[in-house]
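*Asks:* The following block contains a protein sequence and its predicted model.
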Amino acid sequence: MTQILQARANRIQKIIGRKENKLAKLSVVRLSFFSSIFLSSILLYLSQLSYLISAPIVILFVIGFGFTIRIYNLNETSLIQFKDCYTFLKREILRSTNSTKQLFRSFPITEKERNSHAFCEDLNIFDKDGIFPLIDTTCTEEGEYKFLQNLLRRKEESSLEINNRQEFTKLFTNRKYFSYQFLRIGSENWEFFLGKKWTTTAWKIKEIRFFEKRNILRRVFPVLSALSFIVIMGSWIFSLPFGASFLILNLILFLSYRAESIRLFKSFESAKARSKQTEKLLHKINSVLKIWNKKEIQESFRSFKLSYSELWNSPVPHLFANILYLHDLWQIRKVEQWNNETYITRNEWIQKLEEVDSQLPFIHLSFMNTAWNFPILDDNLSYMEAEELSHPLLQSQNSISNPLQNFSKGEVLLITGSNMAGKTTFMRTVGINILFALCGGPILGKNFKLPSMKITCSLRNQDSLTEGISLFYAEAKRLGDIFKILKSNTQPILILLDEILKGTNTKERYLASEAILKNLQGKNTFTLCTTHDLELAKIPNLQLRHFTETISNNEMSFDFKIRDGVVSTTNALFILKREGVIV
């Protein structure tokens, strides 16, 4: 995919170069015509030629100048579109190579919320080189909000609900290049690296209440407007009386509603700015779903463009139009009529657009990674298993896949291993792939079967000097939260514990860890725990796996493959000696 995107980017770059050269030439032609108009006017005036001879010459240059300006503007618009497309392609090349740090913009949730969340920090969701910068392709604020609701698992869902979302994702994934085209259209004129997304709020305005307290004005303004226009124009042309009176009356009326009318026009400003873009996206969605009438969409947007006025952006013309014929009242009546006639269908369209946008990260993820597969979710399953699971943030050439073998509910999978051998990465691999599965997206693995579940972790606990929290206390609080969830939750829970209770002394760590793991056995949980305390492996009925290393010729290497049983090698002293530590 990277090669395809790069080839397209190279082609677009060449087109941009040709367009820029063409614009440079058109600039010279435009300047030549303008200079010709000016010089010919002076020369013809000085030569005192007849207007019948001189006028056509000047008009010819004026026509040439106008035609050149039109061609220039069309090419300039085209150049901007090609530059937008090139920027989009370069961004997608970064995404295809997992260059997440360069994709980072800003985070949509607070640091406090990230730190208190059950798995955000532990699974690297909002790191600069994390999951969110890699997969977030939402274009609208509303789509991003719904995407985050899904990604952060803020609502408990059954496998049926998740499977419905998965089928929805597959439907759009099966339409080749849908996500690519949707994202390209949706991100036009979008300040991506500032994290600014556009909003659909204006399209969902249900009622316009401008005339709600102005019923009399609603009835009389058409007559008043027509009468005042006739009298004012008659007064100006034929010196008829009362023209000034109507001007003053219209001015008073305008000042009485000006603030509210401008506020109303502003509320639709974002819709007007994105109307062409929104219409394109709806047609793109309808090309897959085939549930709407294409002409109805076109007519609705055409009607809106005719109803909406941008005259309020020009204060002086806006003032004159209102004191002459109450311009704003006519426009508000048009917008109100359009709003009432199209609200039900328009709201349906926008809701579907937001739904597609919220699921676009997973649609696009599947499009960009054809080797990824969709999992099987079934709440009747009491186990989960997968083949060839890999971490989504690792490049394929650096990623080692591992299986998750028949892992039953109520079991504790204890993973031992040397430092840097891959224990924590394996846990994160399992956690992130399960998260993607619960979101209705694809996973980087094969034959993944699992029930719906909740995710909670204790992997990256940190102390806090300002809050007076030690590393041990931070982990104790997190473990306390896990047991509270366990008491109140009806769904199975995935629990990921990394080097449990590493912040306290050896004796108490072992006693507490043993008690915790025994307590989790037989519960409505799937527990993965890494440890260097090999004595914990003696707890009965644990699933035991390990990672190891090879040391040869004073060099250490890892294959990052998970194996059955308990690790039999260590490497801490070797690493310390290699780094010059006297041990």
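*Replies:* Structure's in. What do you need?
*Asks:* alpha carbons only for contacts and neighbour counts from here, please
*Replies:* Will do.
*Asks:* SS state for the most centrally placed residue in the chain?
*Replies:* Nearest to the mean C-alpha position of the chain, by CA atoms, centre = their mean, lies residue 138 at 2.1 Å. Following DSSP: H, G, I helix; E, B strand; the rest coil, residue 138 is assigned to coil.
*Asks:* just checking, it touches residue 360?
*Replies:* Yes: here residue 138 reaches residue 360: they are 6.3 Å apart, a contact under CA atoms under 8 Å.
*Asks:* hang on, the earlier thing: any idea how far the residue nearest to the centre of the chain lies from residue 81?
*Replies:* Residue 138 sits 20 Å away from residue 81 when distances are taken as CA to CA, to the nearest Å.
*Asks:* Number of residues surrounding the residue nearest to residue 34 when sequence neighbours are not counted?
*Replies:* Nearest non-adjacent residue to residue 34, counting by CA to CA, 6 or more residues apart in numbering: residue 65, 6.3 Å away. Residue 65 has 20 neighbours, counted by other CA atoms under 10 Å.
*Asks:* Against which helices or strands is the one helix or strand residue 65 maps to packed?
*Replies:* Following DSSP states H and E, one finds residue 65 within helix 51-96. In terms of contacts (3 or more CA pairs under 8 Å, 6 or more residues apart in numbering; DSSP states H and E), helix 51-96 is packed against helix 2-47, helix 100-103.
*Asks:* Make CSV out of those and add distance to residue 547 and mean neighbour count.
*Replies:* Below are these laid out as CSV (distance: least, CA to CA, whole Å; neighbours: other CA atoms under 10 Å):
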stretch, distance to residue 547, mean neighbour count
helix 2-47, 33, 15
helix 100-103, 28, 18
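*Asks:* In CSV, list those along with distance to residue 403.
*Replies:* Shown next, in CSV, are these (distance: least, CA to CA, whole Å):
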stretch, distance to residue 403
helix 2-47, 27
helix 100-103, 26
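*Asks:* ok, structure two:
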Amino acid sequence: MLEPEKQYEKRKAYYNRRLENLTQTINRLSNIRLVMFLAGSGLAVFFYWTHRTSLSISTVAITVITFVALVIWHQTLRQRQSYLRLLYEGYDQALKRLAGEWKSFLDSGEDFKDPAHPYSGDLDLFGLGSLFQWINTARTFRGREALKERLSESPVEIGEITERQEAIKEMARNLAWRQRFLADASMTKRTLSSPKGMIEWAKTFDATYLRLEVLILARALPLITILFLFLYFGTSRVSFWYPLTGCLIQTLILLLGKQRGKVLNAVYAYKESIKVYEKMLERFEKRSFQAQHLRSLKKGLRDREGKSASEQIRKLARLADLIANRSNAMFLVINILTLWDIQCMIALESWKERSGRSLNRWVDTIGELEALASLSIIHFDHQAWRYPELIAENPGIVAVKMGHPLLRESVCNDLSIEKQSGILLITGSNMSGKSTLLRTVGINLVLAYAGAPVYAQSFRCSLFQIYTCMRVSDNLGENISSFYAELLRIKQIVIASKTADKKIFFLLDEIFKGTNSQDRHAGAKVLIRQLSKAGSMGMVSTHDLELGELERESARKIRNYHFREYYQDDQIRFDYRLRTGISTTRNAMYLIKMAGIDVEGEGTL
């Protein structure tokens, strides 16, 4: 199989050629249409001036028919051009992602940032430079939400994650199908809004329009009125009062339903979303899948009569098209003669009665597929990464050559956190890699629980509730200092550690840094001991070397690891390699000197 970059480049070049050829065809068609219109108009005028009226009328008719046909053909080609452009842009975006240019992608998931979430902010899951911005290809509202949930919700059970892994593997193998599926979601001029209103609308139906007498009247009255109208114009036996009376009765019926217009206009408002859902569902239904999760999703795409979701959504899309011309002036006449609004309401309520309650499940299925497609990018682009082994017994994390997924040149380290030594104390100088290691472990756990591969040669873990306390800042609106905010986060972790049915994994970075060194040391020591006693697992980074005593005091239930720096050509260097034991080096004074502060020449005040 070709490398991801070569596949992307090959497909991008293919769609670029098709776009160029199609653009040339469209331009030629535009020229032909103009020439044909001018020639037809000229001929019609010429025949009219030469008193050949029949030829003039024929020429006008042929010109108009041909011109309309060319306009329709032109619009069809423009739609195909838009679709090809989306496919081209999809592969272009994939190449940018491989090249590390993904931070320029517009959708960073900024709206999903939540300061109260136990770990998403500290692990860069949402916002500029986030995991979401790196992999997200979802275009529908529910698709973005589904990916957000996969990245930020706690794992439920191993079997569910394993099924998702198989689905992601299969999605990754189907590159062309996946790109077309995502292009279908982008075939709209506007960003798809929340489907909540549409789903609530579909769940409730008005049974009045489905009553037999209403159906008979709605069908019979227009037929009778139109029949009287034909008889009035075709014969002299029928008075104009008959069709007029019919029209008056039907106008009165239309005026009685005040809420009808709101219902019909609501359907039209969802028109673009409905058509996008139809295309996406149809593409999914036509594809055969082997993964159990994907097959289960496919089985759910049937209504209670066994009809496919795409077929039912297509019916709704057609109804939306029928309602589209309600604002047209000519529609008033048609509406009165045919009771068009009533006919549409009958069709809509009938659709809602049969399929309305299934709409939520169908939209959720689309969202889940978009989330899986986004996660499958990791597997396709990084085929050397491995799927984690999820274990139910002997809780812990064992990783070999683990790196940070968002760093292009991440240094990989081995890591082992097991029951007999469940807490790692990481020491080291400034900028040596302590915080990055904590985030590396956390973000790889997030990927593991989402069903995606992780950046490691091998990775084994159990299911944990993740909690972090790394980036804490003031909240002026709530009048909360950074130190108090940190205490609130730590309180959250302590409470969770006391919950019997929870397995906690915590990541603490320089805790209690907002207070004096003596209190910081004492507080950190008490907290780490308490978390260890509760059976929680995690990692703590610190500059406080005295905390290294905890390894001996805890009989190695708490273990010491460190990073170190070295100096070369009068420059500070880091190898970012994790080593056992407590740190023995410091670099703060060197960094202060680099800032231009004369440390050696400091005098007394």
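*Replies:* Perfect, thanks for sending it. Computed from a prediction, not measured in an experiment: that's the story for all the values here.
*Asks:* thinking again about what came up before, so the residue nearest to residue 34 of the first structure sits right up against residue 28, yeah?
*Replies:* No: contact criterion CA under 8 Å: residue 65 of the first structure and residue 28 do not qualify, at 11.2 Å.
*Asks:* the strands in the second structure, which residues?
*Replies:* 389-391, 397-402, 413-417, 423-427, 458-462, 465-469, 504-509, 537-542, 558-562, 565-568, 571-574, 579-580 (DSSP state E).
*Asks:* so the shortest one aligns onto which residues of the first structure?
*Replies:* Residues 563-564 of the first structure are where strand 579-580 of the second structure lands when matched by TM-score structural alignment.
*Asks:* if we look at the matching stretch, which residues are touching it?
*Replies:* Applying CA atoms under 8 Å, 6 or more residues apart in numbering, the external contacts of stretch 563-564 of the first structure come out as 544-547.
*Asks:* Highest neighbour count among those residues?
*Replies:* residue 547 (26 neighbours).
*Asks:* ok, the alignment partner in the second structure of that residue - contacts?
*Replies:* Counting by TM-score structural alignment, residue 547 of the first structure lines up with residue 563 in the second structure. Each residue near residue 563 of the second structure by CA under 8 Å, 6+ apart is listed here: 426-429, 432-434, 576-579, 583.
*Asks:* Would you tell me which one of those comes nearest to residue 542 of the second structure?
*Replies:* residue 427 (5.3 Å; CA to CA).
*Asks:* which residues does the residue nearest to the centre of the first structure contact?
*Replies:* Residue 138 of the first structure is in contact with 144, 147, 183, 357-361, counting by CA under 8 Å, 6+ apart.
*Asks:* Among the residues you listed, which are located in helices?
*Replies:* Counting by DSSP state H, the part of the contacts of residue 138 of the first structure found in helices is 144, 147, 183, 357-361.
*Asks:* quick one: which of those has the most company?
*Replies:* residue 360 (29 neighbours).
*Asks:* Contacts only, for residue 282 of the second structure.
*Replies:* By CA under 8 Å, 6+ apart, residue 282 of the second structure lies in contact with 309-311.
*Asks:* Could you find the counterpart of it in the first structure?
*Replies:* Superposed on the first structure with TM-score structural alignment, residue 282 of the second structure falls opposite residue 280.
*Asks:* From residue 349 of the first structure, how far out is its match?
*Replies:* Using CA to CA, residue 280 of the first structure is found at 12 Å from residue 349 of the first structure.
*Asks:* Please list which of the contacts of residue 282 of the second structure are preserved in the first structure.
*Replies:* When you map the contacts of residue 282 of the second structure onto the first structure and apply both residues aligned by TM-score structural alignment, their matches' CA atoms under 8 Å, no shared contacts remain.
*Asks:* Show the buried residues in those residues.
*Replies:* Burial by neighbour count, judged by 16 or more other CA atoms under 10 Å, picks out 309-310 from these.
*Asks:* The contacts of residue 282 of the second structure in helices, which ones?
*Replies:* Residues of those located in helices (DSSP H): 309-311.
*Asks:* mind listing the helices for the stretch 251-400 of the first structure?
*Replies:* If DSSP state H, counting those that start in this stretch is used as the criterion, the helices of the stretch 251-400 of the first structure fall at 269-273, 275-289, 294-307, 315-325, 327-368.
*Asks:* Pipe those into JSON lines and attach distance to residue 41 of the first structure per row.
*Replies:* Putting those into JSON lines (distance: least, CA to CA, whole Å) gives the following:
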{"stretch": "helix 269-273", "distance to residue 41 of the first structure": "41"}
{"stretch": "helix 275-289", "distance to residue 41 of the first structure": "42"}
{"stretch": "helix 294-307", "distance to residue 41 of the first structure": "40"}
{"stretch": "helix 315-325", "distance to residue 41 of the first structure": "32"}
{"stretch": "helix 327-368", "distance to residue 41 of the first structure": "40"}
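*Asks:* most packed of the ones you listed?
*Replies:* Mean neighbour count, computed with mean count of other CA atoms under 10 Å, is highest for helix 327-368 among these, reaching a mean of 20.
*Asks:* what packs against that one?
*Replies:* Using 3+ CA pairs under 8 Å, 6+ apart as the contact test, the elements touching helix 327-368 of the first structure are helix 131-135, helix 141-151, helix 159-173, helix 178-186, helix 275-289, helix 294-307, helix 315-325.
*Asks:* All set, thanks.
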